[in-house]
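J.: here is the input, now give the coordinates:
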Amino acid sequence: MTILQNYKQNEYAQGLKNLLPTGFAWPKDEASLLNQIAQGFSYAFQDMDILSCETIDEVFPGTSTVLLPIWQKTLGICDAPTDIQEQRNQVVALLTATGAISNSYFINFAKQLGYTLTIIEYGGIISGIYRCGDSVGTCQDYSYEFDVTFVVHGTNDYTILQNTFAAILPPYVRIYYISDINS
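T.: Down below sits the predicted model:
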């Protein structure tokens, strides 16, 4: 999938022969040595042309193939999915992540990775329920953490989502994953 139009091998060979001077010392017929040399060079020119036309596709991670491992290494992606499009989606999602801690942010981030997500939050100490002087803390006080359950709809395999979220979630969030295949 390239945006630019590239030249074919025979067009390069003809172009090279057109650059040669005219005369008996420069035969351009099919059996001549100069024609064979032009044909040989034209393969290299065609390869360079194809690669240069694909450069635009390669620098954008949503269409990259050859440079995709470099994008992944740059972003610190270790456990990449096997499907090339899922790898591209993961790279694009991480590059466009703005960083937030709202439900809608994580739902939209999961959607970029190809997952449908519902978030269940668990509350901590709520004003009005507890009164001053109540004993609410223990030696293992986890009030600095909060728990969230991600319900992943439609699939049992959400390892890409787990690996990607592990890199961007704050350390004080404890995540539980549940698969809901029926929805």
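J.: could you use CA atoms for every contact and neighbour count after this?
T.: Fine.
J.: what helix or strand does the residue located most distally from the centre of the chain sit in?
T.: Here the chain reaches farthest from its C-alpha mean at residue 24, the gap being 56.9 Å by CA atoms, centre = their mean. Following DSSP states H and E, one finds residue 24 outside all helices and strands.
J.: please tell me how far it sits from residue 30.
T.: Here the criterion is CA to CA, to the nearest Å. By it, residue 24 lies 15 Å from residue 30.
J.: and for comparison, fold this next one:
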Amino acid sequence: MPAPIYSISDFASAILRLLPRGPIWPRASDSTVSAVASVWAPAFQRSAARAAHLLTDAFPSTAIELLPAWESALGLPDPCAGSNPLLSQRQAQVVSRLTDNGGSSAEYYINLAKSLGYDITITMFTPSRFGQARFGSPYLGRAWAYVWQINCSDIGIQSAQFAKSLFGNPYRTWGLNVLGCEMRARAPARTTLIFNFSAGNPTPLDQFILNIGTLS
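T.: A predicted model of the protein is given here:
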């Protein structure tokens, strides 16, 4: 159940109800007592709002005020997210790092991408062998035994949402930098990771290659 939200007038009324009764404590809207209550009420309202907001900030997926503290504990923000990432992107990256237990299976990387907001599939390759490859198909040398490919047709459009963005955030951002950085950081050292961001069937010769060097 969400925390109750009280307005300034709610606190002003509560203050008046708590004051003593009698001729010297008039409740009229133009009285000095009401004026004092209207001065105190905003301070109580701000304190209550911040206390209620602390309940949402206790969880990284909804944190706003405490988000920088979460990021600092996890080595964020990093250059992958750009200079002005959306609030939702920052929250997703914090959640992803907090829930990351490590792994090297295809399922692990698919779930990691999901926590960042992307749906991916993974393609593995094997070197070409005589008599096992179709005529005209690309030749894959021995180095391809250590290559794996992330397929993602989502081009990384992130749109700002009401009450889920910070002042100064762009209305929309493009790019898959966070996905690429997080995946490269967790790729096994012996492997080469490539990315396919096309919507069609992935092929090893139709790639967007990120820092992989030359394959033989």
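J.: and the TM-score between them?
T.: Taking TM-score structural alignment, normalised by the length of the first structure as the basis, the two superposed chains have a TM-score of 0.76; 163 aligned residues with a CA RMSD of 2.5 Å.
J.: how close does the residue most central in space within the second structure sit to residue 109 of the second structure?
T.: When CA atoms, centre = their mean is applied to the second structure, the residue found nearest the centroid is residue 92 (2.0 Å). To residue 109 of the second structure, residue 92 of the second structure is 15 Å away according to CA to CA.
J.: repeat for residue 15 of the second structure
T.: Residue 15 of the second structure is 56 Å from residue 109 of the second structure, by CA to CA.
J.: neighbour count: these two, which is higher?
T.: Per other CA atoms under 10 Å, whichever of residue 15 of the second structure and residue 109 has more neighbours is residue 109, with 21 against 18.
J.: that one - that's part of a strand, no?
T.: No - Residue 109 of the second structure is assigned helix when assessed by DSSP: H, G, I helix; E, B strand; the rest coil, not a strand.
J.: map it onto the first structure.
T.: Here residue 109 of the second structure is matched to residue 106 in the first structure, going by TM-score structural alignment.
J.: re the thing from before, host element of the aligned partner of the residue nearest to the centre of the second structure in the first structure?
T.: Taking TM-score structural alignment, residue 92 of the second structure has residue 89 as its aligned residue in the first structure. Using DSSP H and E, residue 89 of the first structure sits in helix 84-95.
J.: mean shift of that helix relative to the second structure?
T.: Following superposition, helix 84-95 of the first structure is found to deviate from the second structure by 1.7 Å on average (mean CA distance after the TM-score superposition for the first structure).
J.: which ones are touching the nearest residue to the match of residue 92 of the second structure once chain neighbours are set aside?
T.: Spatial nearest neighbour of residue 89 of the first structure, excluding adjacent residues (CA to CA, 6 or more residues apart in numbering): residue 113 at 5.6 Å. Residues near residue 113 of the first structure by CA atoms under 8 Å, 6 or more residues apart in numbering: 86, 89-90, 93, 161.
J.: what do you get if the cut-off is 7 Å, keeping everything else the same?
T.: 89-90, 93 (CA atoms under 7 Å, 6 or more residues apart in numbering).
J.: same deal with residue 15 of the second structure?
T.: Per CA under 7 Å, 6+ apart, neighbours of residue 15 of the second structure: residue 37.
J.: now it: how far from residue 46 of the second structure?
T.: To residue 46 of the second structure, residue 15 of the second structure is 15 Å away according to CA to CA.
J.: how about stretch 92-102 of the second structure: buried residues?
T.: Neighbour-count burial for stretch 92-102 of the second structure flags 92-97 (criterion: 16 or more other CA atoms under 10 Å).
J.: ugh, wrong one, stretch 69-80 of the first structure
T.: Per 16+ other CA under 10 Å, stretch 69-80 of the first structure contains these buried residues: 71-72, 77, 80.
J.: how much does the host helix or strand of residue 152 of the first structure stray from the second structure?
T.: In this assignment (DSSP H and E), residue 152 of the first structure forms part of strand 146-153. In the superposition with the second structure, the average deviation recorded for strand 146-153 of the first structure is 2.5 Å (mean CA distance after the TM-score superposition for the first structure).
J.: and the longest helix for the first structure?
T.: Counting residues, the longest helix found in the first structure (DSSP state H) is helix 33-59.
J.: what's the average distance of the following helix or strand past it to the second structure?
T.: Per DSSP H and E, the first helix or strand lying C-terminal to helix 33-59 of the first structure is helix 68-75. With mean CA distance after the TM-score superposition for the first structure, helix 68-75 of the first structure departs from the second structure by a mean of 1.8 Å once superposed.
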